[in-house]
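Trainee: No letters, just coordinates:
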């Protein structure tokens, strides 16, 4: 049997390992060749040894992609699973800021994209941005409609967390020609059912091993909202914003959290939670604000009310209400929503955190358009 130079070197190293249990090299390319030669002859112990050595070496994007593309047989896959897991973790960590590396990630092959999209720590504006990226990447990589639809349907769409997308984007999913209509309809229907589900049921789905990847929120720049809209007698909506205790803790001493946009009578609004000083600059406190997206000459008058769930009973207690005319994208709110200093707000026995979550509600009504 004629062997190439690299194959001969790998075979000699494999024979050496079989007799001595050791390898004489730590070169990544040769170790990879030895690993594949070990797979060919089903020498599991050598595969495992090569995997351990490769994991101990500095990893790069190129090496990580090679590890994800290893032609290991199914029976031998367990021996290199730690290596492929390490490669996936490396890619997920390196490219977790998807916006920052979007141009670079556009050239990463499918296996690498899957590793990145599986991450809960993906830092994106919202799940809408994840969906947009997936469609853009698929269109760039697969020019044939049939192939693109197959890849999206079987490999990528299952990694998109439709339940955390906005309703506006979900409507666009239904109209996307790159997707199988039946699959798109099912994804959107499941997402809407999740949004309408009770909070305790949503938490159960996010913590269940079988469904957690589908329903767990990522590290979104803009926090998801639940919004209920009414058209009569006036345009009105109720926006619910949930913040975890650890998210609030990271606000100190001057951080901010922004919600996704929500719309009322054609106007875009958002909520923002702040840690700031009180009016007299005496202590830090928790503030909540309502902002309007549109800037310029747009003028909208809104009746608003802020409330918070302060007890496990589920009842929301009104904190502040008022009327405000938005012009030029300004915001209205309260620097000290709970009228207490920050340490008291974050205390372990605080009534504001129900099961470790702060539940906020903003009610808006536009009486004149």
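Mentor: Ah, there it is. Worth saying up front: this structure is predicted, and the values here are computed from it rather than measured. Numbers count the residues shown, from 1 in each chain.

Trainee: Could you use CA atoms for every contact and neighbour count after this?
Mentor: Noted.

Trainee: all strands for this structure, in order.
Mentor: 222-223, 226-230, 236-244, 256-259, 262-264, 267-277, 284-292, 299-309, 316-327, 331-334, 353-354, 357-365 (DSSP state E).

Trainee: Adding distance to residue 124 and mean neighbour count, write these out as JSON lines.
Mentor: Converted to JSON lines, the strands of the chain look like this (distance: least, Cα to Cα, whole Å; neighbours: other Cα atoms under 10 Å):
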{"stretch": "strand 222-223", "distance to residue 124": "8", "mean neighbour count": "20"}
{"stretch": "strand 226-230", "distance to residue 124": "19", "mean neighbour count": "15"}
{"stretch": "strand 236-244", "distance to residue 124": "17", "mean neighbour count": "19"}
{"stretch": "strand 256-259", "distance to residue 124": "13", "mean neighbour count": "20"}
{"stretch": "strand 262-264", "distance to residue 124": "18", "mean neighbour count": "20"}
{"stretch": "strand 267-277", "distance to residue 124": "17", "mean neighbour count": "21"}
{"stretch": "strand 284-292", "distance to residue 124": "21", "mean neighbour count": "22"}
{"stretch": "strand 299-309", "distance to residue 124": "27", "mean neighbour count": "19"}
{"stretch": "strand 316-327", "distance to residue 124": "28", "mean neighbour count": "15"}
{"stretch": "strand 331-334", "distance to residue 124": "24", "mean neighbour count": "19"}
{"stretch": "strand 353-354", "distance to residue 124": "26", "mean neighbour count": "20"}
{"stretch": "strand 357-365", "distance to residue 124": "22", "mean neighbour count": "21"}
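
Trainee: Ok, which of those strands comes nearest residue 138?
Mentor: When those are compared by Cα to Cα, strand 222-223 sits nearest residue 138, at 24.9 Å.

Trainee: looking just at contacts, which helices and strands does the closest one meet?
Mentor: Other helices and strands packing on strand 222-223, by 3 or more Cα pairs under 8 Å, 6 or more residues apart in numbering; DSSP states H and E, are strand 256-259.

Trainee: Contacts for the strand it packs on, please.
Mentor: 221-225, 241, 251, 270-275 (Cα atoms under 8 Å, 6 or more residues apart in numbering).

Trainee: do that again at 10 Å, thanks
Mentor: Contact partners of strand 256-259, identified using Cα atoms under 10 Å, 6 or more residues apart in numbering, comprise 125-126, 220-225, 240-243, 247-248, 250-251, 269-276, 287-291.

Trainee: would a markdown table of the strands of the chain with distance to residue 2 be doable?
Mentor: Compiled in a markdown table, the strands of the chain are given as follows (distance: least, Cα to Cα, whole Å):
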| stretch | distance to residue 2 |
| --- | --- |
| strand 222-223 | 59 |
| strand 226-230 | 65 |
| strand 236-244 | 63 |
| strand 256-259 | 63 |
| strand 262-264 | 67 |
| strand 267-277 | 68 |
| strand 284-292 | 72 |
| strand 299-309 | 74 |
| strand 316-327 | 77 |
| strand 331-334 | 75 |
| strand 353-354 | 70 |
| strand 357-365 | 66 |
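
Trainee: what about versus this one:
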């Protein structure tokens, strides 16, 4: 006759794929008929429900919103005493597990999950030892049992759904042969545990509210039921999300082994926050009040509607100074958490100089970030694209360009023989396409002789207003009575030679706030300029160059 552990292993082999499949899969077996039925059970589960000081019974349905659930959970964390494993006399056939432990986010991480599970299962004392143990345990425990529930359970079914129960029933110790198991839980966990046990048999819930699903999710995390966590995660994702719920999902405590089960939910929360606060200037007060997890979700997005990466840097400094007034804490948060989301390679050189002298950053951290950014700026365009492509799958995405309002430029400055700067501006084909019929795009500012300039690309009508065409202009930022004379030249790189070819040159005396350029830079109608065989797009990118020289 085969022993129990062999049968358990065989059944686990059949159902074990549940750990890697969604609980709603059509191939999941439905054992609902066997739930709490002695005919299909090999053990009894005694659930001791402990009273709580602040709230003897928690009904998740009474929480009408995510905010209510979060407030209730916070009070619970503050009031629940950190219990240790307690042994109660139960005879040789009974095994006691104290599961009214504090929430996972109140505990330090455990490096060895298996040792932790085994530590929770201890041999029951007998005789005088049992009596002494009982007296000692109860004298230290301020909680009392307010209710007891007894259920018939099938250890193979529970073991197939949960590594926690699998280790409990198959660890080779005396406990694995006992037919009575006692779980001790808080009153606030009772409804969720019953939902969880029902799910482990039938793959269904009776609760439909977000607070109820969150309680079940926490219970599933505690007992390592990944299929239930995935199911809760999917149901929560299908509910309308709010800033409060998104932030709560990002901060849900879960063990390392179970984190993958809720990853789709946390990813959805990040996407929601990134989309809602895409324009951080529009929701400035709201964004400034967000916690760190929310700020990280927003900064990780490529789609921020932001003028430039300089503005991202300024925002991060403003937020961190408001949230972390102590310099040491602020340096730690910036260096270990937030700096990774600032894309320093796309900041202007002027702002990078300020990073080096910014007291909010540790000097070594700032030097490393700026050096990395300058090396990237010095790379040739095709190498920059390769680095961005390699970095596109990373979380930090340092080398991936956002959709800035002002396009980044690469600037090379010369002092001799005359003050001069060479500015490189790259525009993607889709960016140019979006300019039609009357759009324009501006570059980041660059400086020559202490004056700020910018480039702007336009879709114009030609001088006879007969067709659309591509134009390029040079503007000066300063307005007023400033007078500044420059020689300038516009060039574009052609394939296959990849050489820059001069397209237009001239000289102009700026008097403040004006721009000069050429309405039809390539002397082509728009459709010809944008054609698939256009010589001006190299791998889908238009490479432009402007040379400015101070005129003496």
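Mentor: That came in fine, so what should we check first? Treat the numbers as computed from the prediction; the structure is a model and nothing was measured.

Trainee: which residues of structure 1 does stretch 296-310 of structure 2 align to?
Mentor: Counting by TM-score structural alignment, stretch 296-310 of structure 2 falls onto residues 114-128 of structure 1.

Trainee: State the distance spanning the first to the last residue of that stretch.
Mentor: 17 Å (Cα to Cα, to the nearest Å).

Trainee: And stretch 50-69 of structure 2, by the same measure?
Mentor: OK, stretch 50-69 of structure 2 end separation, Cα to Cα: 20 Å.

Trainee: what's near enough to touch the aligned partner of residue 246 of structure 1 in structure 2?
Mentor: Per TM-score structural alignment, the equivalent position to residue 246 of structure 1 in structure 2 is residue 430. By Cα under 10 Å, 6+ apart, the residues touching residue 430 of structure 2 are 530, 540-541.

Trainee: Same question for residue 217 of structure 1.
Mentor: 120-122, 126-127, 161, 163-164, 206, 223-224.

Trainee: Which residue in structure 2 aligns with it?
Mentor: Match for residue 217 of structure 1 (TM-score structural alignment): residue 401.

Trainee: Check residue 62 of structure 1 too.
Mentor: Residue 62 of structure 1 maps onto residue 244 in structure 2, by TM-score structural alignment.

Trainee: ok, so what distance separates the residue nearest to that match when sequence neighbours are not counted from residue 276 of structure 2?
Mentor: With Cα to Cα, 6 or more residues apart in numbering as the criterion, residue 244 of structure 2 has its nearest non-adjacent residue at 6.7 Å, and that residue is residue 67. Residue 67 of structure 2 sits 19 Å away from residue 276 of structure 2, going by Cα to Cα.

Trainee: What of residue 66 of structure 2?
Mentor: For residue 66 of structure 2, the distance to residue 276 of structure 2 - Cα to Cα - is 18 Å.

Trainee: Show me which of those two is the more surrounded one.
Mentor: More crowded of residue 66 of structure 2 and residue 276, by other Cα atoms under 10 Å: residue 66, with 21 against 14.

Trainee: ok, residue 223 of structure 1 touching residue 239?
Mentor: No. Taking contacts as Cα atoms under 10 Å, residue 223 of structure 1 lies outside contact range of residue 239: 11.9 Å.

Trainee: Between those two, which contacts overlap?
Mentor: 270-271.

Trainee: which ones are touching the aligned partner of residue 303 of structure 1 in structure 2?
Mentor: Alignment note: residue 303 of structure 1 maps to residue 487 in structure 2; criterion TM-score structural alignment. Contacts for residue 487 of structure 2 (Cα under 10 Å, 6+ apart) come out as 420, 505-509, 547-552.

Trainee: how far away is the closest residue to residue 487 of structure 2 other than its chain neighbours from residue 304 of structure 2?
Mentor: Nearest non-adjacent residue to residue 487 of structure 2, counting by Cα to Cα, 6+ apart: residue 507, 4.2 Å away. Separation of residue 507 of structure 2 from residue 304 of structure 2 (Cα to Cα) stands at 37 Å.

Trainee: do the same with residue 278 of structure 2
Mentor: When distance is defined by Cα to Cα, residue 278 of structure 2 is 5 Å away from residue 304 of structure 2.

Trainee: Looking at these two, which one has more neighbours?
Mentor: Shown here are residue 278 of structure 2 and residue 304; by other Cα under 10 Å, residue 304 has more neighbours (22 against 19).

Trainee: Correct me if wrong: the more buried one contacts residue 405.
Mentor: Yes. In this structure residue 304 of structure 2 lies within contact range of residue 405 using Cα under 10 Å: 9.4 Å.

Trainee: Buried ones in stretch 294-308 of structure 2, by neighbour count?
Mentor: 294-301, 303-306, 308 (16 or more other Cα atoms under 10 Å).

Trainee: List just the nearest of these to residue 397 of structure 2.
Mentor: Using Cα to Cα, the buried residues of stretch 294-308 of structure 2 come closest to residue 397 of structure 2 at residue 300, 7.9 Å.

Trainee: which ones are touching that closest one?
Mentor: Counting by Cα under 10 Å, 6+ apart, residue 300 of structure 2 has contacts 270-271, 274, 338, 340-343, 395-398.

Trainee: Can you tell me which of these are buried?
Mentor: Buried among those (16+ other Cα under 10 Å): 270-271, 274, 338, 340-343, 396-398.

Trainee: Map residue 22 of structure 1 onto structure 2.
Mentor: Match for residue 22 of structure 1 (TM-score structural alignment): residue 204.

Trainee: burial of the nearest residue to that match once chain neighbours are set aside, as a residue count?
Mentor: Residue nearest to residue 204 of structure 2 in three dimensions, not counting chain neighbours: residue 198, with 7.2 Å by Cα to Cα, 6+ apart. By other Cα under 10 Å, the residues close to residue 198 of structure 2 number 18.

Trainee: try the one 3 residues further on
Mentor: When neighbours are defined as other Cα under 10 Å, residue 201 of structure 2 has 21 of them.

Trainee: close enough to count as contact, it and residue 159?
Mentor: No. Residue 201 of structure 2 is not in contact with residue 159 according to Cα under 10 Å; the separation is 11.2 Å.

Trainee: Before I go, just wanted to say thanks for your time.
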